[in-house]
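Student: Pasting the sequence and the predicted model now:
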Amino acid sequence: MQYETHDSWGGPDASYYGFHVITDVYGHELKRGQLTRSGIWVGHSGDGRKSSYNGIAPEKYGDSHPHLFTYWTRDGYESTGCYNMDCPGFIAASGATVTPGALINPSSKVTLRVLKDDQSGHWWVYYGFNGVPTAVGYYPKSLFTNMAKKANQFSFGGFVFAERALPTPPLGSGVLPGGKGRAASFTDLRLIERDGRSSPIMKDLPTVISNNKCYSITPIVNSGCFYGGPRGCV
């Protein structure tokens, strides 16, 4: 697996209550055994993470189109959690027009938001186009221990995977930042406060990149950054 992320591992005393981003979605022709994803992760070091992504995964969905999906765990992916609504956990919002696993059509910019409701303690997932996300559903606070109170880490980025006999698929648009063509982007990066207000992320965060020759994610400037990597680089 290859990846590139911006990470904030705030430690036990850090307090995060949500994350917001606008990200590009691209369609790519993939085969079974290949996948490409981008998304956001919010978690607590004692629980593991809950995630909201967009990605192409023929093995999972039986096609080569981008889909919205979520994942949760409370033990670092050891034995708990699942995608979307594949096991008890995620509860769809009343009247929601989108469910986890839904096809993203057309491929474009989408807004993702994950936040903890201060009254109920549940972690809500929002999704939408044109910067206006609507509620998809929530993870009940009863699923978690430490996350029932707050998160202390978050990250965002992308990753790709290919079985050994296959080339790695494109990451993002398939273009490295600074290369020919337009790289994929994360924009309007925001942290959400306990009271629901949000503030832009203006300072850069540490990066983790599995292969610097093939993948890159730029520093955060004006609450945004670029990322990506070409097909078949690894």
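Tutor: Thanks, I have the structure now.
Student: contacts, neighbours, all on C-alpha from now
Tutor: OK.
Student: Tell me the spacing between the residue with the largest distance to the centre of the chain and Gly232.
Tutor: Distance from the C-alpha centroid of the chain peaks at Ala165, with 26.9 Å (C-alpha atoms, centre = their mean). From Ala165 across to Gly232, the span is 11 Å (C-alpha to C-alpha, to the nearest Å).
Student: let's bring in a second model and compare:
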Amino acid sequence: MYQHALGYLLGKQYHGIKATVNVWAPNIAHKDDFSNSQIWVISDIPNHDLNVIEAGWMVYPGLFGDNSPRLFIYWTNDGFQKSGCYNLLCSGFVQTSNEISVGAAIAEISTYSNSQFNIDLMMYKDPETRNWWLSMDSHMIGYWPSALIRELADHATMIQFGGEVFDSQASGGHTSTQMGSGHFPGEGFGKASFIKNIELVDGENTSIPDLSDIILGAEKPNCYDVTSGYNGIWDNYIFFGGPGNNPQCP
């Protein structure tokens, strides 16, 4: 069972997104559970033709063999039915960087009421090749070829940013796998996970910082929740996350 606490934009033509993603190491209840903080780029074609590309950090013991937050990517071009994979587990994403590898552990991790560490992510469409590129901390990592994600070759119609938890047990009580820092967004900076400096990219690869139409969504806000805001330093931002199982989320 998947659960989310995120912000999203839809209804326009989007050519990319960039954002600063706060890094944590949430507790994972079972090795096949995972927790991530990420950005999604999505086409508007429903069901079996849905194209999605994703990037962010993830804690997934069942995939990586440890509890470290790691850079990850994902893609599908058939609505998560048969195509797609994480990282380079199947052909598709073309890694071009010899400095940063998808799947690499992120060394600097935030701690509660102490130092905060982030990664800067950007996903954007090259207007000439129509490939979708990924960069982290200004390093170009690689791209999804336009032939792989044909429904995104012109533009995306939905952008998402936030957290996702997968509960591999999906029975009995709610999982205690944490999202973000494991604390609710109301605790604020240094305690709750955030994504800040959220900007869209237009068809000329120019940043658009004014995002007044962010929509928030959380399936179970007593388990994982999300809030949003804007200021002159962080621009558009969200705080999100939670502990999972708790007295209000049994």
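Tutor: Noted; the coordinates are in hand. Predicted model only: the values in this text are computed from it and were never measured.
Student: Quick TM-score on the pair, please.
Tutor: Remark: TM-score between the superposed chains equals 0.90 [TM-score structural alignment, normalised by the length of structure 1]; 226 aligned residues with a C-alpha RMSD of 1.8 Å.
Student: mind checking the SS state of Val110 of structure 1?
Tutor: Secondary structure, DSSP: H, G, I helix; E, B strand; the rest coil: Val110 of structure 1 is strand.
Student: Quick check: chain neighbours aside, which residue is closest to it?
Tutor: Closest residue in space to Val110 of structure 1, ignoring its immediate chain neighbours: Phe129 at 4.8 Å, by C-alpha to C-alpha, 6 or more residues apart in numbering.
Student: And that neighbour, how close does it get to Gly179 of structure 1?
Tutor: Between Phe129 of structure 1 and Gly179 of structure 1 the computed distance is 27 Å (C-alpha to C-alpha).
Student: what's the matching range in structure 1 for stretch 142-156 of structure 2?
Tutor: Mapped onto structure 1 using TM-score structural alignment, stretch 142-156 of structure 2 covers residues 137-151.
Student: Figure out the length between the terminal residues of that stretch.
Tutor: Across its full length, stretch 137-151 of structure 1 reaches 18 Å between end residues, using C-alpha to C-alpha.
Student: contacts for that stretch?
Tutor: Under the criterion C-alpha atoms under 8 Å, 6 or more residues apart in numbering, residues 14-17, 42-44, 46-47, 74, 89-94, 96, 99, 116, 120-126 lie in contact with stretch 137-151 of structure 1.
Student: same deal with stretch 185-204 of structure 1?
Tutor: With contact meaning C-alpha under 8 Å, 6+ apart, stretch 185-204 of structure 1 is reached by 16-24, 115-118, 219-227.
Student: now, which of the residues you listed lie within strands?
Tutor: For the contacts of stretch 185-204 of structure 1, the ones inside strands are Gly18, Phe19, His20, Val21, Ile22, Thr23, Asp24, Leu115, Lys116, Cys225, Phe226, Tyr227, with DSSP state E as the criterion.
Student: filter those to the buried ones?
Tutor: Among these, those buried by neighbour count (16 or more other C-alpha atoms under 10 Å) are Gly18, Phe19, His20, Val21, Ile22, Thr23, Asp24, Leu115, Lys116, Cys225, Phe226, Tyr227.
Student: For the residue nearest to the spatial centre of structure 1, I want the exact helix or strand it lies within.
Tutor: Nearest to the mean C-alpha position of structure 1, counting by C-alpha atoms, centre = their mean, stands Gly39 at 1.8 Å. Assigned by DSSP states H and E, Gly39 of structure 1 belongs to strand 34-44.
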